[in-house]
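Trainee: give me a model of this one.
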Amino acid sequence: MSFYSIAKRFAVGPAVNTIFRPWVKGLDHIPSEGAAILASNHMSFSDSVFIPVAVPRQVRFLAKNDYWKGRGVAGVWNRWFFNITGQIPMDRSGGQASQISLAGGLEALSNGDLLGIYPEGTRSPDGRLYRGKLGVAQLALRAQVPVIPMALIGTDKVQPIDKNIPRVRRVGLIIGEPMTFESYYDNAGDRFAQRAVTDEVMSQIMRLSGQEYVDVYAATVKKQLEEARSAQGKGKRGK
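Mentor: Reported below is the predicted structural model:
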């Protein structure tokens, strides 16, 4: 039995189920075997705990590579934990670096794994659903696997972006029907095809989650908010 299975069965799973009492709908949409992409909204750091607990099979996530770069005891712990649970480092800076990072996801899919991905690329800054990045489409089309849309409910109340300690709230997970994109396979490298697939996935996530959709990247909004806070801080110091 793997570390992942042991932790889920005897430690993390019982704790999460007892404390947060998560409810799940559509679990029958998860295939019992074979590769698939689990594409979810992303509102909390805790999202990557609730999904693996709910899904019977192991889920490998594309996680930001910052988790592998930490220093000290915390950095060593993070690297050990993410490696032993099978997570895949993802460079989210864009361009060639992100394309290289996707290779790890393709390898996981070629091995028949379930690959978890947050198409928004980062956590929502305000609970709304933001424009999806093309990575989910690139993986789905190149690996020719289904995408299963999912919606986490209430996890932003459990652990908001600025909070390290989770609050006790009940959360939910809604799993939609698998989406297949055979008609796009011959145009896997075409960005218009990738955008069409990504938008279809985001539309289904929106339908499941009930979130307001914003056709802007979440990272762009986060940057704007940071710049506004910085300017406000400089204004106060200047008085």
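Trainee: could you use CA atoms for every contact and neighbour count after this?
Mentor: OK.
Trainee: could you pull out the strands for this structure?
Mentor: 23-25, 36-40, 59-64, 88-90, 114-117, 129-130, 147-153, 172-175, 213-214 (DSSP state E).
Trainee: nearest approach to Ala103 belongs to which of those strands?
Mentor: strand 88-90 (9.6 Å; Cα to Cα).
Trainee: list the contacts for Ala219?
Mentor: Each residue near Ala219 by Cα atoms under 8 Å, 6 or more residues apart in numbering is listed here: 121-122.
Trainee: could you also give me the structure for this next sequence, so I can compare it with the first?
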Amino acid sequence: MSRFLLIKASLGTLLRVLFRPRVEGAENIPGSGPVILAGNHLTFIDSVILPLVSKRQVFFIGKDEYVTGKGPKGRLMAWFFTGVGMIPVDRDGGRGGVAALMTGRRVLEEGHIFGIYPEGTRSPDGRLYRGRTGIARLALMTGAPVVPFAMIGTDEVQPDGKGLPRFGRGRRITVRFGESLDFSRYEGMDRDRYVLRAVTDEVMSEVMSLSGQEYVDMYATKAKAA
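Mentor: This next block holds a predicted model:
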């Protein structure tokens, strides 16, 4: 049994017992071939929940600090995150965005699922913020379909992304997948900034419909800085 299947069998069962996650629209994820999963980002455990509720393994970018920790805790975190599909990338450097884009392209060209949060960071207040156009470039460069998704309730389970998740009545997680989006009509236009913005906005509109969040036409990083 692979490490991913082992983690999914053990933690997936624990997840179902503790949070009773509701998964809607899973049939919208193609059973094979490259797929981009694009959704909102409320809290840290989004990246734990998403791989565990997907039938196929989801690869995604994560901070390299998650796999460079020392001692038993650091080794356990590295074992877990790389096991569920996290690919560590130094996103703080000047070329972090390019490295993340090229990593996603490689994953998709190998026929896998690549998960991405177009907002680029966690929402500071539970609202949905403007998407960055890397999602559009990735879709147009690879021709992979985009399946939008919404994480609902994860910020109630783990407010502000800090500390251990909270358990109790009334706290339930929903992961909702929308219908696949095809952007093949824009083939060869991955350097047109107007097309990139239009594709990104279409994806974010679908995410908003799925999540029910209020939309803010501002980058989340700018909102956090303010």
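Trainee: Throw the strands of the first structure into a markdown table and include mean neighbour count and distance to Met202 of the first structure, thanks.
Mentor: Below are these laid out as a markdown table (neighbours: other Cα atoms under 10 Å; distance: least, Cα to Cα, whole Å):
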| stretch | mean neighbour count | distance to Met202 of the first structure |
| --- | --- | --- |
| strand 23-25 | 14 | 19 |
| strand 36-40 | 26 | 9 |
| strand 59-64 | 22 | 18 |
| strand 88-90 | 22 | 20 |
| strand 114-117 | 24 | 12 |
| strand 129-130 | 28 | 8 |
| strand 147-153 | 25 | 8 |
| strand 172-175 | 21 | 13 |
| strand 213-214 | 14 | 9 |
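Trainee: in JSON lines, list these along with distance to Val201 of the first structure.
Mentor: Formatted as JSON lines, the strands of the first structure follow (distance: least, Cα to Cα, whole Å):
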{"stretch": "strand 23-25", "distance to Val201 of the first structure": "18"}
{"stretch": "strand 36-40", "distance to Val201 of the first structure": "8"}
{"stretch": "strand 59-64", "distance to Val201 of the first structure": "17"}
{"stretch": "strand 88-90", "distance to Val201 of the first structure": "20"}
{"stretch": "strand 114-117", "distance to Val201 of the first structure": "12"}
{"stretch": "strand 129-130", "distance to Val201 of the first structure": "12"}
{"stretch": "strand 147-153", "distance to Val201 of the first structure": "6"}
{"stretch": "strand 172-175", "distance to Val201 of the first structure": "12"}
{"stretch": "strand 213-214", "distance to Val201 of the first structure": "12"}
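Trainee: any idea which of those gets closest to Asn164 of the first structure?
Mentor: strand 59-64 (17.5 Å).
Trainee: for that closest one, give me the average deviation versus the second structure.
Mentor: Taken over the aligned residues, the distance from strand 59-64 of the first structure to the second structure averages 1.5 Å (mean Cα distance after the TM-score superposition for the first structure).
Trainee: what sits up against that strand?
Mentor: Under Cα under 8 Å, 6+ apart, the answer for strand 59-64 of the first structure is 48, 52, 85-92, 105, 108, 113-117.
Trainee: if we go to 7 Å?
Mentor: With contacts defined as Cα atoms under 7 Å, 6 or more residues apart in numbering, strand 59-64 of the first structure is touched by 52, 86-92, 105, 114-117.
Trainee: just checking, Ala35 of the first structure touches Ala108?
Mentor: No - judged on Cα atoms under 7 Å, Ala35 of the first structure makes no contact with Ala108 at a distance of 8.2 Å.
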